[in-house]
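>>> coordinates only, sequence not included:
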């Protein structure tokens, strides 16, 4: 190959390299100019520690808002830019809620606890009872987001209308006050009554001490739409921090019936049994004996049950 040909190829190569360099610079410039949410501002709105946020919400008697996201989730980033950067949204979250962000990849236990299936998702929890007030999945625009969380706040206010809450006079609070006369015992008309787990016995006392102690509605906490009564403030905090460690497995459904028929039937506390420190409930003594004969066969069940799938009104 002649020197001229080599020189021509080298010139083409240098030209391509210069073009690629300018293209890269242009791309960086474009990406830099895309509106981004101010990380420092978002940090001032959202707590990073879930347990600390829950404790703060309980202390201040405010609803807890949990925003589930992932670093790879484009709709999540869009909500950061278009929703959480809005002044009215930031003001609402900072004054009316205790808000926390949860990375779904890093905290799968919370994803399972609250039944999150889509990102982004926002779960609003009554910090005084653990009851889930609302779950909104998918991207929401600013107006829709404000409307949805305001409705959840109104439900929280109605549920605690007779208590002294750290609440200001906002349209949502005024609406809740006007509607409070239509509620009874913290339950709106038309809403189902709470499902009491373990017939009101404390799951912490059962799991830790193997004692069937009656809990109190004063120390109630919701887990997967089932309300559990605890015996003391200490038990309530312990259950709240790790409900999966104490609540009966499979929402209290008989694992033998579930295995044999794929039907969710609530067990009875009269036929309870522990295996590997986990509590299972059975429909009859016969079912319990079947389980004890080969427990490994039944504990492999991975059903993601919900309360409305259970074939019995009261989950025991």
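Perfect, thanks for sending it. All figures in this text were calculated on a predicted structure; none of them were measured in a lab.

>>> when you work out contacts or count neighbours from here on, use the C-alpha atoms and nothing else.
OK.

>>> how many neighbours does residue 255 have?
31 (other C-alpha atoms under 10 Å).

>>> burial measure for the residue nearest to residue 47 when sequence neighbours are not counted, as a count.
Nearest residue to residue 47, sequence neighbours excluded (C-alpha to C-alpha, 6 or more residues apart in numbering): residue 100, at 4.4 Å. Using other C-alpha under 10 Å, residue 100 has 23 other residues around it.

>>> just want the most central residue of the protein.
With distances taken as C-alpha atoms, centre = their mean, residue 114 lies nearest the centre of the chain, 3.4 Å away.

>>> just to revisit the earlier point, against which helices or strands is the helix or strand that contains the residue nearest to residue 47 packed?
Here residue 100, judged by DSSP states H and E, is contained in strand 98-103. On a contact count with 3 or more C-alpha pairs under 8 Å, 6 or more residues apart in numbering; DSSP states H and E, strand 98-103 meets strand 46-47, helix 50-60, strand 64-69.

>>> put this next to the previous one:
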């Protein structure tokens, strides 16, 4: 496993390239799983193949053991990708992603929306901020 350590909030967070998060395939499944597991849904809006801040967020937040632990314990994850290369997604996924972008009025990336299991928005963060600030944002939303 290839890894490096990064200092965040005077603690070390291990970044691991081989981290596999449990992303759910669609919005309906995310809400269903959130209700069953009593978790919040984190929707990550990204432009995976062109958005540079999204690539940084993906690498520095989503590929850490700290985030993996947090998400496994407290979140259902849904990625809503808007790649320039449309062949990266199925037509159904493209349609669902367009619907979700309209529903949550997403005009720029990255954006994180946190929902309860009923689909009610409880928090949002639009645009890129320093990676270490995402943890308090996420934790304050899910532990309300």
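Here it is on my side, so go on. As the structure is a prediction and not an experimental result, all values here were calculated from the model.

>>> nearest to residue 19 of the first structure, out of the helices and strands packed on strand 98-103 of the first structure?
strand 64-69 (37.8 Å; C-alpha to C-alpha).

>>> just checking, next helix/strand downstream of that closest one?
Per DSSP H and E, the helix or strand that comes after strand 64-69 of the first structure is helix 74-82.

>>> residue 122 of the second structure against residue 138, yeah?
No. Contact criterion C-alpha atoms under 8 Å: residue 122 of the second structure and residue 138 do not qualify, at 10.3 Å.

>>> who's more crowded, the two?
Between residue 122 of the second structure and residue 138, residue 138 has the larger neighbour count (other C-alpha under 10 Å), namely 22 against 14.

>>> quick one: the helix or strand where the more buried one lies aligns where in the first structure?
For residue 138 of the second structure, the enclosing helix or strand under DSSP H and E is helix 134-142. Aligned using TM-score structural alignment, helix 134-142 of the second structure spans residues 145-153 in the first structure.

>>> go on, stretch 3-10 of the second structure?
Taking TM-score structural alignment, stretch 3-10 of the second structure hits no residues over in the first structure.

>>> go on, stretch 108-115 of the second structure?
By TM-score structural alignment, stretch 108-115 of the second structure lines up with residues 118-125 in the first structure.

>>> any shared contact partners between residue 122 and residue 138 of the second structure?
residue 114 (C-alpha atoms under 8 Å, 6 or more residues apart in numbering).

>>> excluding sequence neighbours, find me the nearest residue to the equivalent of residue 76 of the second structure over in the first structure.
Superposed on the first structure with TM-score structural alignment, residue 76 of the second structure falls opposite residue 98. Once flanking residues are discounted, residue 98 of the first structure sits nearest to residue 64: 5.0 Å by C-alpha to C-alpha, 6+ apart.

>>> distance check, the one you found against residue 55 of the first structure.
10 Å (C-alpha to C-alpha, to the nearest Å).

>>> contacts only, for residue 102 of the first structure.
48, 50, 66, 67, 68, 69.

>>> counterpart of the fifth one in the second structure?
Read it as residue 68 of the first structure. That one, residue 68 of the first structure, aligns with residue 45 by TM-score structural alignment.

>>> residue 98 is in contact with that match, correct?
No. Residue 45 of the second structure is beyond contact range of residue 98, at 10.6 Å (criterion: C-alpha under 8 Å).

>>> more neighbours, those two?
A count of neighbours by other C-alpha under 10 Å puts residue 45 above the other of residue 45 of the second structure and residue 98, at 24 against 15.

>>> enumerate every residue touching that one.
So residue 45 of the second structure contacts 79, 80, 81, 82, 101, 106, 109, 110, 111, 112 (C-alpha under 8 Å, 6+ apart).

>>> before we move on, the earlier item: just checking, the match of residue 76 of the second structure touches residue 59?
No. The pair residue 98 of the first structure and residue 59 fails to qualify as a contact (C-alpha under 8 Å) at a distance of 10.5 Å.

>>> more neighbours: which of these two?
residue 98 (26 against 12).

>>> how much space separates the more buried one from residue 25 of the first structure?
For residue 98 of the first structure relative to residue 25 of the first structure (C-alpha to C-alpha), the value is 41 Å.

>>> distance from the chain centre to the helix or strand that residue 112 of the first structure is a member of, please.
Using DSSP H and E, residue 112 of the first structure sits in helix 108-113. Counting by C-alpha atoms, centre = their mean, to the nearest Å, helix 108-113 of the first structure is centred 7 Å from the centre of its parent chain.

>>> so which elements touch that helix?
Counting by 3+ C-alpha pairs under 8 Å, 6+ apart, helix 108-113 of the first structure packs on no helix or strand.

>>> okay, helices next: where are they in the first structure?
Along the first structure, counting by DSSP state H, helices occupy 3-33, 39-45, 50-60, 74-82, 87-96, 108-113, 142-159, 171-179, 203-209, 233-241, 255-261, 285-293, 295-299.

>>> not counting sequence-adjacent ones, nearest residue to residue 66 of the second structure?
Nearest one to residue 66 of the second structure, counting by C-alpha to C-alpha, 6+ apart, is residue 13 at 6.4 Å.

>>> please identify the helix or strand for the one you found.
Per DSSP H and E: strand 11-16 holds residue 13 of the second structure.

>>> which helices and strands sit right next to that strand?
strand 3-8, helix 65-74.

>>> quick one, which of those gets closest to residue 92 of the second structure.
helix 65-74 (25.6 Å).

>>> mean deviation, that closest one versus the first structure?
Compared with the first structure after fitting, helix 65-74 of the second structure deviates on average by 1.0 Å (mean C-alpha distance after the TM-score superposition for the first structure).
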